[in-house]
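**Student:** Got a sequence here, can you model it:
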Amino acid sequence: MLGLDVSTGVDGVVEKIEQLPTDLFAETLQSILVHLQDQNRAVDLIETCDKFQRAGISLDQKTVQDVTRLMSHYFRLAAKSNLNADILVNKLTECSSKWSKPTLQLVHKFWTEHGALLHAHQELLTMASTGQLVDIQWKLGMAVSSDTCRSLNSPFISVLMKIADTSGEMSYKSFEMTVQQFQNFHRQFKEMASVLETV
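**Tutor:** I've put the predicted structure just below:
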């Protein structure tokens, strides 16, 4: 579920978290928050490992990655579901009995202070999430018979768009346009392409 090593499991990751001094765990939570707000592409595992080693805590990069994945998962879950700090702590204790009270209090305090900000960011992402245009196909057709159309023998353009939504699901949108509408559509796509080249 979380991409954690089966041999380690959630309990093993929590045991490693419990080895961390409070200030280092707080810094780790802060770097995860920055990442989840898209202010940083990823949590720098090497830098985090170095901080731990300077503090006398010997955790390998894989363990630091597991800690980051675990806390990122629960922060995302809490942000998307708009969970308060009490419910987040309950979710953490459901996944492992190895949490100490001081560590859970730190997570509670951290989420109380920063959870609303991350929830607002998740809401913006949901509102701004649009599909990605994967493919567009078009073909020229000619209307030769119709029950409702009066002007037959006029050309039209049939367009099929393949769109990937934010979850990765593919959908198809199809529509028809007159030749003049298609020319205007084409011109607008060219304008968008030229604007995107300048970004």
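
**Student:** use CA for all of it now, contacts and neighbours both
**Tutor:** OK.

**Student:** contacting residues around Phe175?
**Tutor:** The contact partners of Phe175, by CA atoms under 8 Å, 6 or more residues apart in numbering, come to 158-160.

**Student:** give me the element it is part of.
**Tutor:** In this structure, Phe175 is located in strand 170-178 according to DSSP states H and E.

**Student:** Could you check how far that strand is from the centre of its chain?
**Tutor:** Its chain's C-alpha centre and that of strand 170-178 lie 27 Å apart, by CA atoms, centre = their mean, to the nearest Å.

**Student:** how far away is Ser174 from Gln188?
**Tutor:** Taking CA to CA, to the nearest Å as the measure, Ser174 and Gln188 are separated by 18 Å.

**Student:** can you give me the helices in this structure?
**Tutor:** 9-18, 22-36, 45-54, 61-81, 85-95, 101-128, 179-198 (DSSP state H).

**Student:** now those helices as CSV including distance to Trp138?
**Tutor:** Formatted as CSV, those follow (distance: least, CA to CA, whole Å):
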stretch, distance to Trp138
helix 9-18, 51
helix 22-36, 39
helix 45-54, 47
helix 61-81, 38
helix 85-95, 49
helix 101-128, 28
helix 179-198, 10
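
**Student:** here's the other one to compare against:
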Amino acid sequence: MPAAGESYGINKVVGDICKLSPELLDEACQHILTYLQGQSRGVDSAEISDRFQRGGVRLDPEALQNIVRFLLLTFRSAGKSNLSGDDLVSKLEEGGNKWPKAYLQVFHRLWTEHGASVQSQQKVEAMLSIGQLVDIQWKLGMAVSSDTCRSLNSPYVSLLLKIVEPSGHICQRSFEMTIPQFQNFHKQFKEMAAVMETL
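**Tutor:** Purely as a prediction, here's the structure:
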């Protein structure tokens, strides 16, 4: 049984969801289901916010993030539990929240249409359980002090990688390489790209 604060938080999120029209809820769910089916790189909260604003609904950033988290968790849990559309609606109703019938119909229809695909993607992700590289940025610099360079004023490459973790969160990793290390890294990436094109 959820704690009082936790229950209040869920009720607030459900209340914020109910400020949306069923059409806006449908759009937000479709955006999230597209990600959960592996058809997009992540959940773009800014895009969802723009859709809400065009629909006349303005939410503060925290409320928007809570809605996105709630929908992600709802669909992920439904996938892991192999729920049908009817089962998902029952679970939502069991939560003690007052869901309008039109909203439950949106959840039922979308999960019936996309649930099997989400479950299939979850199985693939569970087997792979790795992040997805979405962006690489690099810059050339000059070393003034380093543990790996033997002499100062040696050129180096600084890399910043953006990775979508299996949870859906985008994280950044940065590191530095000497020029020969970067050339080897580049060569290995080209080889991987060539192999992936043959798949």
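
**Student:** show me the residues around the nearest residue to Lys91 of the first structure once chain neighbours are set aside that make contact.
**Tutor:** The shortest distance from Lys91 of the first structure to any residue other than its chain neighbours is 8.0 Å, reached at Tyr74 (CA to CA, 6 or more residues apart in numbering). By CA under 8 Å, 6+ apart, Tyr74 of the first structure lies in contact with 88, 91-92.

**Student:** overlap between these and the second structure?
**Tutor:** Retained in the second structure: none of these (criterion both residues aligned by TM-score structural alignment, their matches' CA atoms under 8 Å).

**Student:** Kindly indicate which of these lies nearest Leu125 of the first structure.
**Tutor:** The closest of the contacts of Tyr74 of the first structure to Leu125 of the first structure turns out to be Leu88 (CA to CA; 21.0 Å).

**Student:** right, and the closest one touches Arg76 too?
**Tutor:** No - counting by CA atoms under 8 Å, Leu88 of the first structure stays clear of Arg76, with 10.5 Å between them.

**Student:** For these two, indicate the residue with more neighbours.
**Tutor:** Leu88 (22 against 17; other CA atoms under 10 Å).

**Student:** Can you report how many residues neighbour the closest residue to the more buried one other than its chain neighbours?
**Tutor:** Of all residues not flanking Leu88 of the first structure in the chain, Ala78 sits nearest, at 6.2 Å (CA to CA, 6+ apart). Ala78 of the first structure has 22 neighbouring residues, counting by other CA under 10 Å.

**Student:** could you measure Ala78 of the first structure against Ile32 of the first structure, distance?
**Tutor:** 14 Å.

**Student:** Please work out how many residues are found near the residue nearest to Arg41 of the second structure when sequence neighbours are not counted.
**Tutor:** Closest residue to Arg41 of the second structure apart from its sequence neighbours, by CA to CA, 6+ apart: Tyr35 at 6.5 Å. A count of nearby residues for Tyr35 of the second structure, using other CA under 10 Å, gives 19.

**Student:** Many thanks, we can stop here.
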